[in-house]
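Q: Build me a model:
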Amino acid sequence: MIHDLDETIKQILYTRGRLNRDDVDIVFDQPTGEWAASLNKPTINLYLYDIRENLERRYTAPLEVERTDRSGKRIFPPRRVDINYLITVWAKEPEDEHQLLWRILETLMPMSHIEVDMGVGAVRDQPLDMPLLVALPSDAVRNMPDLWGVMENQLKPSINLMVTIALDPKKAIESPLVLSTNVRFGKKAPNEIGKIIDFDDHEIYHIGGRVMQGNDPVGAGVEVRLVNRPEAIKTDGQGRYVFAAIYPGDYEVDVTIDDRRPKRLKLTVPSDNYDLFL
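A: Presented below is the predicted three-dimensional model:
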């Protein structure tokens, strides 16, 4: 859900803020000094630094009661969770940073909430629109210089963005986790039990994403196949797929809906996002 919220905010900034994707990057990395040194074009960073329940929006009374002849079921409202982002802008010239900061304010401040229909992926399944608070003080960080010191970076002007989302604690978790594994191979030292020499590290990834048509997942039964690998994966009801034991690199993926001709897409491992867009 949080990843889909990231993508929703990114889409809002690009479309409503009329930003050119070729000119400005939008990322969600921790803005450390090492990260900042690697930038090569203007970048908007939305660093998710705090997640906490919104107790003011917690309601314990049931929304409704479903009754049958001999029993009843109480339906309680979802919990509300505040997602806090620290928005900063990184460019060579201060003037460019200030113009982008103002563009972000112009885009987000008129919005009192994110409408469900504006969302990407799981955001569209939210039961309620998501309130926004922009450029207000945060209780989570009381000393900004300390935060920047921990990240080993210089203090930057920033905008606090808080989005309140709904979480149903009774909803079943069906989607698998996406994990990466570091595998170390080595030669056993002769005559020494347990001692290994000549280590060789390999990153192996278990990846997963969704097959999307526009802003919506495709649903169950769509075939996803890595070119030159024998196995084919079928998406679940949320349009999700998972591949296990993938080495870093660039891959081609064939996606087949029903009996249509497969559509070939590109996939890079590792990546921040493994969603496939048809």
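
Q: When you work out contacts or count neighbours from here on, use the C-alpha atoms and nothing else.
A: Noted.

Q: ok, which stretches of the stretch 101-250 of the chain are strands?
A: Counting by DSSP state E, counting those that start in this stretch, the stretch 101-250 of the chain has strands at residues 113-114, 130-134, 159-167, 179-188, 196-213, 216-217, 223-226, 232-234, 240-246, 249-256.

Q: Which one of the ones you listed lies nearest to residue 263?
A: Across these, residue 263 has its closest neighbour in strand 249-256 (5.2 Å, CA to CA).

Q: Now the element after the closest one, going C-ward?
A: Next in sequence after strand 249-256, counting helices and strands by DSSP states H and E, comes strand 263-269.

Q: starting at the chain centroid, how far to that following strand?
A: 19 Å (CA atoms, centre = their mean, to the nearest Å).

Q: just stretch 16-31 next, same as before
A: 15 Å.

Q: Counting neighbours, which bits of that stretch end up buried?
A: Applying a neighbour-count criterion of 16 or more other CA atoms under 10 Å, one finds 17, 19, 24-28, 30-31 buried in stretch 16-31.

Q: Endpoint to endpoint, it covers what distance?
A: Terminal residues of stretch 16-31 lie 24 Å apart, using CA to CA, to the nearest Å.

Q: And this one, please, so the two structures can be compared:
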Amino acid sequence: MFADLDATLQAMLDDPTAPADLRTADVSFVTPDRDYKPPQATINLYLHEVTENRALRDEARVMERTGTVWSSRLPSLRVDCSYLVTAWSADTGGLKVANEHRLLGLALMWFSRFPVIADRFLQGSLKHPPQPFPLPSVVAQTGEGQAMGHFWTALGTPPRPAFSVTVTITVDPFDQVEQFAAVERLHIDTGSITDPRLGGRVLDAALSAVPGVVVSVVGTPLTAATDVAGRFALPGLEAGACTLRVQRTGAPDLDVAVTYAVDRQFHDVVLPTP
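A: Next comes the predicted model:
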């Protein structure tokens, strides 16, 4: 992941359209500490901070459909990767300073041309599979109240001109995926508050309507046959718990316990697989 981001930034500096001095300079990702003395002109990109971008955090689960199956997973993390960019020359004295400043300025101008890193630069896992979001980059900005003096002190080297490049990548650390069947049909029944009746549909195991079967309420004379859509209606029943009995030719009766009320008038019955 980080190595692929390193390779992506190097590809930007090696691009044929980049300034010639950037293309001929060496690119290094090692820590620029007191022992760092590159033997040639070098652009150093030191990855010094990795933090979650909370402004881009998404709490909603990611839903994806493949055929008749939906999958649900936790959202990706958006991670800011911050590099400290410095320029180094093997020259001495004023020539060294002039060359480093010129090289650093070229790097600043070049990276600033890409507020979103172009796809042609992406390497490794940042390219295959493709990142779900473009890779934004922010150049020459630091966090509020952040100073670099302590940074150079920790490295044990004198402060030198530098700027930051922060690239936001997408990371998927979660591998748990929930799957469930997609909703194929939505059926809505309407009832009456003033004239309630116990109703519903009789369906087979494939959720297709089963017409012509007899539905009754056990212990009462209420009975009805299902229509072509598998619907039945049994008016005049008092609210409360009851048992529906489905009688089919050539199959045993099926009893289903339900609770009937004004706000619970409809109860579908799904027949078991023969």
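
Q: How about the equivalent of residue 85 of structure 1 over in structure 2, nearest residue that isn't a chain neighbour?
A: Correspondence of residue 85 of structure 1 to structure 2, assessed by TM-score structural alignment: residue 83. Among residues not flanking residue 83 of structure 2 along the chain, residue 47 sits closest, at 4.3 Å (CA to CA, 6 or more residues apart in numbering).

Q: got a list of what that neighbour touches?
A: For residue 47 of structure 2, the contacting residues are 29, 81-84, by CA atoms under 8 Å, 6 or more residues apart in numbering.

Q: what would those look like in a markdown table with distance to residue 140 of structure 2 and secondary structure?
A: Below are the contacts of residue 47 of structure 2 laid out as a markdown table (distance: CA to CA, whole Å; DSSP: H, G, I helix; E, B strand; the rest coil):
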| residue | distance to residue 140 of structure 2 | secondary structure |
| --- | --- | --- |
| 29 | 18 | coil |
| 81 | 14 | strand |
| 82 | 10 | strand |
| 83 | 10 | strand |
| 84 | 9 | strand |
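
Q: buried subset of those?
A: Applying 16+ other CA under 10 Å to the contacts of residue 47 of structure 2, the neighbour count classes 29, 81-84 as buried.

Q: can you put the residues you listed in TSV and add distance to residue 162 of structure 2?
A: Shown next, in TSV, are these (distance: CA to CA, whole Å):
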residue	distance to residue 162 of structure 2
29	14
81	16
82	13
83	10
84	7
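
Q: these two touch, right, residue 226 of structure 1 and residue 242?
A: No: Residue 226 of structure 1 lies out of contact with residue 242 (CA atoms under 8 Å); the separation is 11.1 Å.

Q: re the thing from before, between the buried residues of stretch 16-31 of structure 1, which is nearest residue 2 of structure 1?
A: Comparing these against residue 2 of structure 1 with CA to CA places residue 28 closest, at 11.2 Å.

Q: Verify the contact between that closest one and residue 35 for me.
A: No: Residue 28 of structure 1 is not in contact with residue 35 according to CA under 8 Å; the separation is 11.3 Å.

Q: For residue 28 of structure 1, see how far away residue 95 of structure 1 is.
A: 22 Å.

Q: and residue 79 of structure 1, which of the strands of the stretch 101-250 of structure 1 is closest to it?
A: Proximity to residue 79 of structure 1, assessed across the strands of the stretch 101-250 of structure 1 by CA to CA, is greatest for strand 159-167 (5.1 Å).

Q: now for the closest one, which elements pack on it?
A: Where contact means 3 or more CA pairs under 8 Å, 6 or more residues apart in numbering; DSSP states H and E, strand 159-167 of structure 1 is packed against strand 79-90, strand 130-134.

Q: Other residues contacting it?
A: Here strand 159-167 of structure 1 has contacts from 54, 78-88, 101, 126-138, using CA under 8 Å, 6+ apart.

Q: Mind checking which of the residues you listed are buried?
A: Neighbour counting with 16+ other CA under 10 Å marks 78-88, 101, 126, 128-130, 132-134 as buried within the contacts of strand 159-167 of structure 1.

Q: the helices in the stretch 51-200 of structure 2, which residues?
A: Assigned helices in the stretch 51-200 of structure 2, in chain order: 93-112, 149-155 (criterion: DSSP state H, counting those that start in this stretch).

Q: Just say which of these is most tucked in.
A: The highest mean neighbour count among the helices of the stretch 51-200 of structure 2, using mean count of other CA atoms under 10 Å, belongs to helix 93-112: a mean of 16.
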